[in-house]
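Peer 1: Could you work out the structure for the sequence below:
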Amino acid sequence: MSLTTMKPGETARVTGFARGERGYRQRLLAMGLTPGAVFSVTRVAPLGDPVEISVRNFTLTLRREEAAILKAERI
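Peer 2: Modelled structure (predicted):
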C-alpha cells in the first residue's frame, strides 16, 4: 500500500521503500521513517498534495511524489 492512498486518521507501519532516488530515501530514513516505524495520517490537502503524517512524536509533511516511495501496511 502507498501513503498516497491513505485517509486522515488511518495508521500504518513502514514496510520498505520503492525503487527511487537514493538520496531522498536516505532523508526519509533520517526523519524516522525506518522499516517497522508506525505512523498515522494527520491531514491531506484538498488536492491530495501534501500529506501530513505523525511519526515518532513529531509531524512530518511530504509531497505526493515523495510519499509515493514509501511502502506501508495498514494496522
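Peer 1: Going by C-alpha atoms from here, please, whenever you check contacts or count neighbours.
Peer 2: Will do.
Peer 1: In the chain, which helix is the longest?
Peer 2: helix 22-30 (DSSP state H).
Peer 1: Next SSE downstream of that one?
Peer 2: Using DSSP states H and E, the next helix or strand after helix 22-30 towards the C-terminus is strand 38-44.
Peer 1: list the helices and strands that next one packs on?
Peer 2: Judged by 3 or more Cα pairs under 8 Å, 6 or more residues apart in numbering; DSSP states H and E, strand 38-44 is in contact with strand 11-17, strand 51-55.
Peer 1: Now do the longest one and strand 38-44, the angle between them.
Peer 2: Right, strand 11-17. Put simply, strand 11-17 runs at 110 degrees to strand 38-44, going by axes from the mean of the first three to the mean of the last three Cα atoms, to 10 degrees.
Peer 1: To compare against the first, here's the next sequence to fold:
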Amino acid sequence: MKKLYEIEVGNIVKVYNLSAKDLLKERLLALGLTKGVSVEVMRKGPKDNLTVYKIRGAMIALRKEEASLITVL
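Peer 2: Have a look, this model is predicted:
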C-alpha cells in the first residue's frame, strides 16, 4: 500500500484508508474521498507540493500533507 502523494501522474488507484482527523476528515469526506472510491492523478504542481486529482468526476487539488493521510491500493 502507498500514500496518495506517492502515485505517479496518469495512474488510477482506490482509496483504502483515510487517517485524517476532525475538520480535515470532514472536508475530505465531503469532497467524495471515501473508502473504495477511484482516484486518478491528473497533474503535479511545482516541487510536487500540490497535486490535482480526479475524484468522482471532479478535479480536486490537495497538498502533499493532505495526500499523505490517504492510503491507496
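Peer 1: Any buried residues in the longest helix of the first structure, and which?
Peer 2: Using 16 or more other Cα atoms under 10 Å as the test for burial, helix 22-30 of the first structure gives R25, L28.
Peer 1: Turn the helices and strands packed on strand 38-44 of the first structure into a markdown table, columns for mean neighbour count and distance to R74 of the first structure.
Peer 2: Converted to a markdown table, these look like this (neighbours: other Cα atoms under 10 Å; distance: least, Cα to Cα, whole Å):
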| stretch | mean neighbour count | distance to R74 of the first structure |
| --- | --- | --- |
| strand 11-17 | 18 | 4 |
| strand 51-55 | 20 | 14 |
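Peer 1: Which among the ones you listed is found nearest to V38 of the first structure?
Peer 2: strand 11-17 (4.4 Å; Cα to Cα).
Peer 1: ok, average deviation of that closest one from the second structure?
Peer 2: Relative to the matching residues in the second structure, strand 11-17 of the first structure has an average distance of 0.7 Å after the fit, by mean Cα distance after the TM-score superposition for the first structure.
Peer 1: circling back: so for G36 of the first structure, which of the helices and strands packed on strand 38-44 of the first structure sits nearest?
Peer 2: strand 11-17 (5.2 Å).
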